[in-house]
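Enquirer: quick one: sequence plus predicted model below, questions after.
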Amino acid sequence: MPEPLRDRLERRPVLASRRAFEGRVWDVRSDRVDLGEAGVVTRDYVEHTGAVAVLALDEQDRVVVIRQYRHPVGAFAWEIPAGLLDVDGEPAHVTAARELYEEADLRAGRWATLVDHWSSPGGSSESLRIFLARDLEQVPDGERHERTGEELGMPQRRVPLEELVAGVLEGRLHSPTLVIAVLAAETMRRGGWSGLRPAEAPWPERSPGRAPRDAGQPPPPA
């Protein structure tokens, strides 16, 4: 029997690299890459910190979703809580718990790794880990995170998992992380949640993060 398929981490030699654009959240890098027999090519890509997301499932198998405006696609998208891995040294599952608290006013008693993915491997270095959070507990009013800016007043709903699966397959829901999360969760649920990895599971594919800003270079404007 052949071995199961597995992506192989093997970065090709980079002959030259420069930051072509520096943004507030991520940068664009231009690399000259030696592909061996295929020759030397130039690849421009988004240099990303990486991110985490949380599929929070309550005792009635309902998923916590929030709606947020996404300007590049000009849409208010239904999503699951998520956030950037932008705190140096912070474990991914700790970031996920913080995002669930800040965006959904929830804490969870049980955590597991649901699925990992590269958001757009042809154009971005972003890798994203989606966690499954269960045994949900509402954060008391006096302990809740004060949301501001684009997160202020985000609608929140609890939707049965099977309804979200239907919304994905019928073309009504488009957030890639939500799509991957609900399809993975439905598959795992049908299997009795067998095979879930622990929240602290190794993640060698995690994004390396943004390179440090050049000395003396001011931060980009807000």
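Expert: Looks like it arrived, so ask away.

Enquirer: alpha carbons only for contacts and neighbour counts from here, please
Expert: Noted.

Enquirer: can you show me the strands along this protein?
Expert: Counting by DSSP state E, the chain has strands at residues 14-22, 27-34, 40-47, 51-56, 62-70, 75-79, 82-84, 106-118, 127-138, 156-160, 197-198.

Enquirer: need the ones you listed in CSV with distance to Asp7 and mean neighbour count, can you?
Expert: Conversion of the strands of the chain to CSV gives the following (distance: least, C-alpha to C-alpha, whole Å; neighbours: other C-alpha atoms under 10 Å):
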stretch, distance to Asp7, mean neighbour count
strand 14-22, 20, 13
strand 27-34, 19, 18
strand 40-47, 20, 17
strand 51-56, 19, 26
strand 62-70, 30, 19
strand 75-79, 27, 17
strand 82-84, 23, 21
strand 106-118, 11, 18
strand 127-138, 13, 21
strand 156-160, 33, 15
strand 197-198, 18, 16
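
Enquirer: distance of the residue lying closest to Gln156 once chain neighbours are set aside relative to Val87?
Expert: With sequence-adjacent residues excluded and distances taken as C-alpha to C-alpha, 6 or more residues apart in numbering, Gln156 is closest to Ile66, at 4.4 Å. As for Ile66, its distance to Val87 is 23 Å (criterion: C-alpha to C-alpha, to the nearest Å).

Enquirer: what about versus this one:
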Amino acid sequence: MELQDTPEEWQVVATTTPFQGNKTSVRTDDVVMPDGTVARRDYQVHPGSVAVLAVDDEDRVLVLRQYRHPVRHKLWEIPAGLLDVPGENPLHAAQRELYEEAHVKAEDWRVLTDVYTTPGGCDEAIRIFLARGLSEAVGERFEVSEEESDMELARVPLTELVRGVLAGELHNNCLVVGVLSLTVARAADGVDALRQADAPWPARPFAA
């Protein structure tokens, strides 16, 4: 048995879009099951996202604290954002988010991991990058608004974030997956064995 997720698509006999939002929508599909019955599945259609685990020379991770209304919490997160343009190069999007949210650039980029956030109810795919060799970005700071106008920025030791994740104190998906993945990568073959920043991403194909 090969331990690898594989593409597969069951027959859809009917589909509607009962809600269309600014960035995402809700789709309803009637899907033929293996026993021949038809089941209705509602899910969010999402353009995809990128996130950046940016680690400085003191092994501190750049994190943001931001209000998230659906869960009624201020969450510690890593820089992240939507793939606003279909086919957008995810590395370029990640570099943009790091600049806009933290006014930071990085010299070394690797793919840390790729995840589906909630595959039972949303098709969102996220690519999490590891960024190293951090420095202050040049140029004007990005103008923030709405929730981002209240955003806090900090650099926290990786070990403290791991402790917070395992203690149930930190909950953001990208932060949790990112810090644990980096910890495992270091204990295994090392970060230099991670995929290159331009590695293929079947969930969200992109141009070079």
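Expert: That came through fine. Nothing here was measured: the structure is a model prediction, and the numbers come from that model.

Enquirer: distance of whichever residue in the second structure pairs up with the residue nearest to Gln156 of the first structure from Leu82 of the second structure?
Expert: Using TM-score structural alignment, the partner of Ile66 of the first structure in the second structure is Leu64. Look at Leu64 of the second structure and Leu82 of the second structure: by C-alpha to C-alpha, they are 16 Å apart.

Enquirer: now Asp56 of the second structure
Expert: 24 Å.

Enquirer: with adjacent residues omitted, what lies nearest to the most centrally placed residue in the second structure?
Expert: Centroid-nearest residue in the second structure: Ile126, 3.7 Å away (criterion: C-alpha atoms, centre = their mean). Nearest non-adjacent residue to Ile126 of the second structure, counting by C-alpha to C-alpha, 6+ apart: Ser49, 4.7 Å away.

Enquirer: over in the second structure, tell me which residue corresponds to Val165 of the first structure.
Expert: By TM-score structural alignment, Val165 of the first structure lines up with Val162.

Enquirer: okay, now that match: neighbour count?
Expert: 17 (other C-alpha atoms under 10 Å).

Enquirer: list the contacts of it.
Expert: Val162 of the second structure is in contact with 176, 179-180, counting by C-alpha atoms under 8 Å, 6 or more residues apart in numbering.

Enquirer: correct me, but Arg147 of the first structure touches Tyr101?
Expert: No - counting by C-alpha atoms under 8 Å, Arg147 of the first structure stays clear of Tyr101, with 10.8 Å between them.

Enquirer: so the two - more neighbours on which side?
Expert: Set side by side, Arg147 of the first structure and Tyr101 show more neighbours around Tyr101, with 20 against 12, by other C-alpha under 10 Å.

Enquirer: pretty sure the more buried one is in contact with Glu146, am I right?
Expert: No - between Tyr101 of the first structure and Glu146 there is no contact under C-alpha under 8 Å: 10.6 Å.

Enquirer: what range does the longest helix belonging to the first structure cover in the second structure?
Expert: Of all the segments of type helix in the first structure, defined by DSSP state H, the longest one is helix 176-190. Following TM-score structural alignment, the aligned partner range for helix 176-190 of the first structure in the second structure is 173-187.

Enquirer: next, the buried residues of the matching stretch.
Expert: In terms of neighbour count (16 or more other C-alpha atoms under 10 Å), stretch 173-187 of the second structure has its buried residues at 174-182, 185.

Enquirer: still on that earlier bit, how about the contacts of Val162 of the second structure in a markdown table, adding distance to Asp30 of the second structure?
Expert: Output for those, formatted as a markdown table (distance: C-alpha to C-alpha, whole Å):
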| residue | distance to Asp30 of the second structure |
| --- | --- |
| Val176 | 34 |
| Val179 | 38 |
| Leu180 | 37 |
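
Enquirer: and which of those is nearest Glu136 of the second structure?
Expert: Nearest to Glu136 of the second structure among the contacts of Val162 of the second structure, counting by C-alpha to C-alpha, is Val179 at 22.2 Å.

Enquirer: surely Pro81 of the first structure touches Val65?
Expert: Yes - between Pro81 of the first structure and Val65 a contact is recorded at 7.0 Å, counting by C-alpha under 8 Å.

Enquirer: contacting residues for the match of Ile66 of the first structure?
Expert: 75-79, 151-154.

Enquirer: what's the counterpart of the residue nearest to Ile126 of the second structure in the first structure?
Expert: So, by TM-score structural alignment, Ser49 of the second structure is matched to Ala51.

Enquirer: got it, and Glu77 of the second structure?
Expert: Glu77 of the second structure maps onto Glu79 of the first structure when the alignment is built from TM-score structural alignment.
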